[in-house]
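J.: generate coordinates for the sequence data below:
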Amino acid sequence: MKYFLTLLILSLIFGCQPEKEDTEKPKVVFVIGDEEYRSEESMPMLAKILKREMGAEISLCFSVDSAGYIDPNRLDHIEGLEALKDADLMVMFARFRELPPEELKYITDYAESGRPMVGFRTATHTFLYKNDTTQKQMNNEWPTKVFGQQWITHHGHFEDGHGKLTEVSILPEADTPILNGVEPFEAYSWLYHVDGGDWKLAGDSKPFLEGRSLKSNHEMNGDLDKYPLTNPVAWTKTYTGTSGKASRVFFTTLGHPFDFKIENMRKLALNGIYWALGHEDEIPENGINAELTEPYEPNNSGFGNEFKTGIKPILIP
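T.: Have a look, this model is predicted:
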């Protein structure tokens, strides 16, 4: 009788214990510093979906002015990069930054650590150190070895934001869960050249999406032997830095602010993040739920004061 009473008491005690919190939720840090493509709007939108779907801990690092307002035109500062020290994933959407050494080190230390990375569009030219010769390798060499290519050229802006410029299709040999639920679509992004002519994707890059330029300056100039109308727009690769551990890398050259209005683009981005984190088994056949958490109406791409002013960095609890 005492034995059964003891079992009953233990079952009541342990049965009433609250479930342990899942402490394995990844920490994802978005590095946002691009003065052309409104990454200050698209990346927080993606981050909110990621928070809803994965429960990830999110840090958003923006270029800000001296008063703390988001200013993508400020090239020499991105706030909050220390979050990369214990991050599980770095998502990079930056363009031609010239960060001071102490800020740059957070990014390069992360890249060398063997942890995964995701890059969007202008991450092929994340940095531009014009005068500091000690950092010249960051301009072209670094993005090539880490993400797969440097800045080369594109097929032309044309109707920026007022028409779709790239037809996106799935390569026949493609076999990756990043494509789950992703159908061919037309993107607002003008096609970047990353492969063909004198250029090749670096390392073990494996393209799985191809873009076809619907309007092309290079076609008009008779340069298609150097810059063909079709080029990879998404790939995976690895990067092995000084840690000796291979990082998973997902990259796409798409990223016009209006591209992210398209569900297929959002699925591609979210699936890529899951894959980079090693959570590919969690990607359903129809892809990660890419339904928006709130209306997404970004400003169009463009330089100067085309971004929404007077906005301070947001926190995603």
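J.: alpha carbons only for contacts and neighbour counts from here, please
T.: OK.
J.: Y239 touches V146, doesn't it?
T.: Yes - with contact defined as CA atoms under 8 Å, Y239 reaches V146; the gap is 5.6 Å.
J.: what is in contact with those two at once?
T.: Residues touching both Y239 and V146 by CA atoms under 8 Å, 6 or more residues apart in numbering: V249.
J.: in three-state terms, label V146 for me.
T.: Going by DSSP: H, G, I helix; E, B strand; the rest coil, the secondary structure assigned to V146 is helix.
J.: where is the longest strand in the chain?
T.: Assignment by DSSP state E gives strand 230-240 as the longest strand of the chain.
J.: return the distance of it from the chain's centre.
T.: 12 Å (CA atoms, centre = their mean, to the nearest Å).
J.: other SSEs contacting that strand?
T.: For strand 230-240, the packing partners by 3 or more CA pairs under 8 Å, 6 or more residues apart in numbering; DSSP states H and E come out as helix 141-147, strand 192-193, strand 206-213, strand 246-252.
J.: and the helices in the stretch 201-317 of the chain?
T.: Using DSSP state H, counting those that start in this stretch, the helices of the stretch 201-317 of the chain run over 217-220, 263-276.
J.: mean neighbour count, those: which tops it?
T.: helix 263-276 (a mean of 24; mean count of other CA atoms under 10 Å).
J.: alongside the first, I'd like the structure of this one:
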Amino acid sequence: DLAVFYLRWRQLPQEQLDHIDAYLKSGKPVMGFRTTTHAFNFPAGDPRVRWNAFGEFAFGAPPGWGGAAKHTHYGHKSTTDVTIIPEAAKHPVLTGVAPAFHQSSWLYRVLPDYPAKGATPLLMGKSVNPDKEAIDNPVAWTWTNQWGGKAFMTTLGHPEDFQAEAFQRLIINAIHWELGKPVPKKWKGKMAINVPYGHPK
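T.: Okay, here's the model as predicted:
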């Protein structure tokens, strides 16, 4: 099994959270995309408020938007240059991934406190056209959570990112790695993903 999360500021009922809780505690692997760093947004005093830190306890990411971790981004008009972190170049998840590529995602700030201790950063992002002073930040990492579950997290995941061959291969590799399967050494080529992106008019 592999649970994939792409959430943003949800307020799920307790019975649904119970399923997620049981899955996490089973030690099975999880994969998270982008806004999953701030997956839930329960108000102070709500008995479910601990879930606001889901990104932290499931993925070793900041525990929600803003806060003490100062989790933020560098503007909706910015994009990100991505490079492989040299120390991680031989990690199976990076098999065949281009050493440098560009993504539409605006860069998320997770440093200096995240990724969490014990994580293996894989990719570094540099903000292009930021709206404030920017520092390079990890944009993908692996981690083992407190229940022994493998975690793969990326702060990339803008809809247009999925059209990039390097990102496609990264995700396919990560799925295989998390499931304990050999990462494909051969690649059939870029997949056509032509889903319109934009808000309804």
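J.: post the TM-score for the overlay when you can.
T.: Overlay of the two chains. TM-score (TM-score structural alignment, normalised by the length of the second structure): 0.88; 192 aligned residues with a CA RMSD of 1.8 Å.
J.: ok, N52 of the second structure touching P43?
T.: No - at 9.1 Å, N52 of the second structure does not count as touching P43 under the criterion of CA under 8 Å.
J.: neighbour count winner among these two?
T.: When N52 of the second structure and P43 are compared for neighbours, N52 comes out ahead with 22 against 11, by other CA atoms under 10 Å.
J.: how about that one, what's its match in the first structure?
T.: Using TM-score structural alignment as the criterion, N52 of the second structure maps onto N139 of the first structure.
J.: report how many residues lie close to V195 of the second structure.
T.: Other residues close to V195 of the second structure by other CA under 10 Å number 10.
J.: got it, and Y192 of the first structure?
T.: 26.
J.: now check the second structure for the residue matching it.
T.: Under the alignment (TM-score structural alignment), Y192 of the first structure pairs with Y108 in the second structure.
J.: got it, and K267 of the first structure?
T.: Here K267 of the first structure is matched to R169 in the second structure, going by TM-score structural alignment.
J.: gap between that match and M124 of the second structure?
T.: Using CA to CA, to the nearest Å, R169 of the second structure is found at 16 Å from M124 of the second structure.
J.: same deal with W187 of the second structure?
T.: Following CA to CA, the distance that separates W187 of the second structure from M124 of the second structure is 23 Å.
J.: more neighbours, those two?
T.: Per other CA under 10 Å, whichever of W187 of the second structure and M124 has more neighbours is M124, with 20 against 9.
J.: separation between the more buried one and E165 of the second structure?
T.: Using CA to CA, we find M124 of the second structure at a distance of 17 Å from E165 of the second structure.
J.: hey, where'd the strands end up in the second structure?
T.: So, for the second structure - with DSSP E - the strands run 3-5, 30-33, 72-73, 79-84, 100-103, 108-109, 120-128, 137-144, 150-154.
J.: which residues touch the closest residue in space to P184 of the first structure that isn't next to it in sequence?
T.: Among residues not flanking P184 of the first structure along the chain, S169 sits closest, at 4.8 Å (CA to CA, 6 or more residues apart in numbering). S169 of the first structure makes contact with E183, P184, F185, L209, E210, G211, according to CA under 8 Å, 6+ apart.
J.: ok, and the closest non-adjacent residue to the equivalent of the fifth one over in the second structure?
T.: Counting by TM-score structural alignment, E210 of the first structure corresponds to M124 in the second structure. Excluding the flanking residues, the one nearest M124 of the second structure by CA to CA, 6+ apart is P138, at 4.3 Å.
J.: residue in the first structure matching the one you found?
T.: Using TM-score structural alignment, P138 of the second structure lines up with P232 in the first structure.
J.: thought its match was touching S205?
T.: No - between P232 of the first structure and S205 there is no contact under CA under 8 Å: 10.3 Å.
J.: residues in contact with the match of K267 of the first structure?
T.: G96, V97, W187.
J.: filter those by whether they're kept in the first structure.
T.: When the contacts of R169 of the second structure are mapped onto the first structure and checked using both residues aligned by TM-score structural alignment, their matches' CA atoms under 8 Å, the preserved contacts are G96, V97, W187.
J.: between those, which is closest to F152 of the second structure?
T.: F152 of the second structure lies nearest to V97 out of those, by CA to CA, at 15.6 Å.
J.: what do we get in the first structure for that closest one?
T.: The alignment partner of V97 of the second structure in the first structure, by TM-score structural alignment, is V182.
J.: excluding chain neighbours, what is closest to that match?
T.: N264 (5.2 Å).
J.: ok, now W9 of the second structure?
T.: In space, and not counting its chain neighbours, W9 of the second structure is closest to F40: 4.2 Å by CA to CA, 6+ apart.
J.: and N300 of the first structure, what pairs with it in the second structure?
T.: Under the alignment (TM-score structural alignment), N300 of the first structure maps onto Y197 of the second structure.
J.: and its match, what does it touch?
T.: P159, E160.
J.: any idea how far K190 of the second structure is from it?
T.: For Y197 of the second structure, the distance to K190 of the second structure (CA to CA) stands at 19 Å.
J.: again with F33 of the second structure
T.: In terms of CA to CA, F33 of the second structure sits 20 Å off from K190 of the second structure.
J.: those two: which is more packed in?
T.: Neighbours per residue, other CA under 10 Å: of F33 of the second structure and K190, the larger number sits with F33, 20 against 13.
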